[in-house]
Every structure is written in C-alpha cells, then in structure tokens.
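Q: task: produce atomic coordinates for the following.
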Amino acid sequence: MLKPNLLREAISAANAYLRMNPDSLAIWVSEGTIVSTGQKSLSHEYRYQTNLLVMDYPHNVDTVVLPVQLWIREHQPDLHFNPDLRETGVKFKVDILDNGTADLLIILQLTEAAIVTKKDSELIVTHRTEPPHDPYADVSEWTLDSAGEMVNTWVSQQLGGKS
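A: I've put the predicted structure just below:
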C-alpha cells in the first residue's frame, strides 16, 4: 500500500508546523480488505480505512483539512466526485484539549489497485495510479484565508509545484 505514505508526505510538505513537529502526525491503517479480480492473474484491490491523527495542534484545522482535500483530488478522486462516496468516504473527529490546541482525526476510505503481471518466473506488482480529474491542475501555490485572515500558504508538489 502506497497511499498512506503519500498522504504523510503531502501533508508534511503543505504544513510547516507538521514539518517541524513530525511526531505530531500519526497515520495508520485500521482495517481493510483485499479484493481479488476473480480472474487468472493475482491482481487485486486494497480497500482500507486510513486514519490521520494530528496531535496537540495549535492552528486552525483548515490548515490540515485543505491539504488533505487536495491530496484526495489526486490520489482518491472518487471521494470528491462520486456522490455516494463523498457522503461517507471522509470523516473526522476533534478533541478540543484546551483554548489553544486540539487533536484532529481524519478517517479516509481508500482503495488501491495492485496489478500483478508475470515475466518469466517473476511476479511483478504495479500499483495503478488514479485517473486524472483535477480542475486545479495548473494551480501550484495556495493561500488559505479564514474569516478574512491569511492563515497559511504553501506550494503543492503533487499538483506540479516546486518546494
């Protein structure tokens, strides 16, 4: 499974606090299924729940949620564009710790296709990327404005920007 690490990389790249405090970000897969194609090959699809936990976060939760949304557009676009999946595919919980910090848990339902081919006597696994569907593909620099206040800016690597 590649997506949990890709998610960590994207969130860390987009959020200066999490870059400086990497132990404040935990990502794990809590449950999943492996669905085979029912065909001759060993190709299959991983379907799993990924949990992203930001601990003791002292900033606006939008500074985490927006980079997650951007990541979803590229790596799991059906969570945005499929009417059934967008209702339940992304959930969250917030534990307000005090006046300045909170724990934020984002729960994502992800899928990942693994294509298995055979070359001579070797089995080769290739993880298929998601088909493109990104109206913001030409935007690489982002600014988050909340209630008239600029709270964060970043350059999005996954959308073609450079850090």
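Q: hey, let's count contacts and neighbours off CA atoms from now on
A: Noted.
Q: let me know the secondary structure of P131.
A: Per DSSP: H, G, I helix; E, B strand; the rest coil, the local secondary structure of P131 is coil.
Q: here is a second sequence; please produce its structure as well for comparison:
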Amino acid sequence: MKKLHLLRTHLINAVPALARDPERLLTFVEEGSIEFRRGPNLTHEYQFTAQLVLTDFSADLDTLIVPLLQWLAEYQPDADPAQAISFEAEILSHKSVDVALRVKLTERVLAKVDCDAGRIKVDHVLARFEATGCPAPRWQLLIRDSAADADYTLAAEWDNAHGG
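A: The predicted structure follows:
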C-alpha cells in the first residue's frame, strides 16, 4: 500500500501543524479488499479505505483538505467526487478537534509469472496524472475568512512533490 505512504508524506510536508508534529497523524486501512483475475499472472489491485486521524488539530481545516484534494487529483483522479472522502470530527475545545478522514484508494500491482525461470516480478503501478497548465514548483495556501476581510492570510506552503 505504497499510496498511503505517499499520501501521508505529502500531508506531513504540506500541513504546517503536521510538519511540526507528524505523530499527530495516525494512518490506518479499513475495508480493504484485493481484486484479481484468474489467469497465468498474479496481477491484482488493492482497494481500501484509508483512515487518516489527526489528533488535537487546531489549524484551519482547509490547510488539510486542499493539499489532500491536490494529491487525489494527481494520484486518484478517477475517484468519485461524491464518495472519495468522508470525515468525522470530535470537538475537543473552542480551538481544537480530532478529525478522522476516510479516503477511498486503489493501487494496482502487476505480478508477472515466469514459469521457466521460477520468478514472479512485481511492479506497483502508481499512475500519476499531472495537472496540466499548472506546473508551479511551490504552493502557498492563502485563506480569507470572509469577503469582508481585505487580505488573505498565508496558512500553509509546500513544494510540489515532483518539482513542477
């Protein structure tokens, strides 16, 4: 489940609260299954719901959701927008919450059997779908609480995982 590791790394790099304390991001897999087809090869696909739990989160939720959506656009663009992400939150105080996100992911694995050599070669296919027309090497997330506010506030910034 290499995608979950990539997602975790992306969020830790992009979300300032997680960059300061990555142990506050807990990751689990729930509702996992493996789809395969009968045949000479052992190619299969992991299908699972990743659960991302952020403990004692006091930043603006957009500092988490916007980088998550950016990552999904690149690594899981075929996700159903209405079902790809769900969440729950427990209000801890006026300033902090525990947030549990559920993100549906798939990961294809090519496993080719070579009977003559007695080998099985496995490749994880982590297809990337570059966002066209927006190759910025660095991103800044600017948030304005309401249209009445004159200025945006810098809430987060991160490097493009692939340098543009």
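Q: would you indicate which residues of the longest helix anywhere in the first structure are buried?
A: Scanning the first structure for the longest helix, with DSSP state H as the assignment, gives helix 62-75. For helix 62-75 of the first structure, burial by neighbour count (16 or more other C-alpha atoms under 10 Å) applies to 63-64, 67-75.
Q: output the contacting helices and strands for it.
A: Identification of packing neighbours for helix 62-75 of the first structure by 3 or more C-alpha pairs under 8 Å, 6 or more residues apart in numbering; DSSP states H and E yields helix 3-14, helix 78-81.
Q: closest one to V90 of the first structure among those?
A: helix 78-81 (7.4 Å; C-alpha to C-alpha).
Q: hey, which strand is longest across the second structure?
A: Longest strand in the second structure by number of residues (criterion: DSSP state E): strand 97-114.
Q: buried residues in it?
A: 97-111, 113.
Q: so which of the buried residues of helix 62-75 of the first structure is the closest to S140 of the first structure?
A: Among the buried residues of helix 62-75 of the first structure, and counting by C-alpha to C-alpha, the member closest to S140 of the first structure is L70, at 10.7 Å.
Q: and that closest one, what's its match in the second structure?
A: Taking TM-score structural alignment, L70 of the first structure has Q70 as its aligned residue in the second structure.
Q: contacts only, for L68 of the second structure.
A: Neighbour list for L68 of the second structure: 7, 11 [criterion: C-alpha atoms under 8 Å, 6 or more residues apart in numbering].
Q: correction: L42 of the second structure
A: 36, 110-113.
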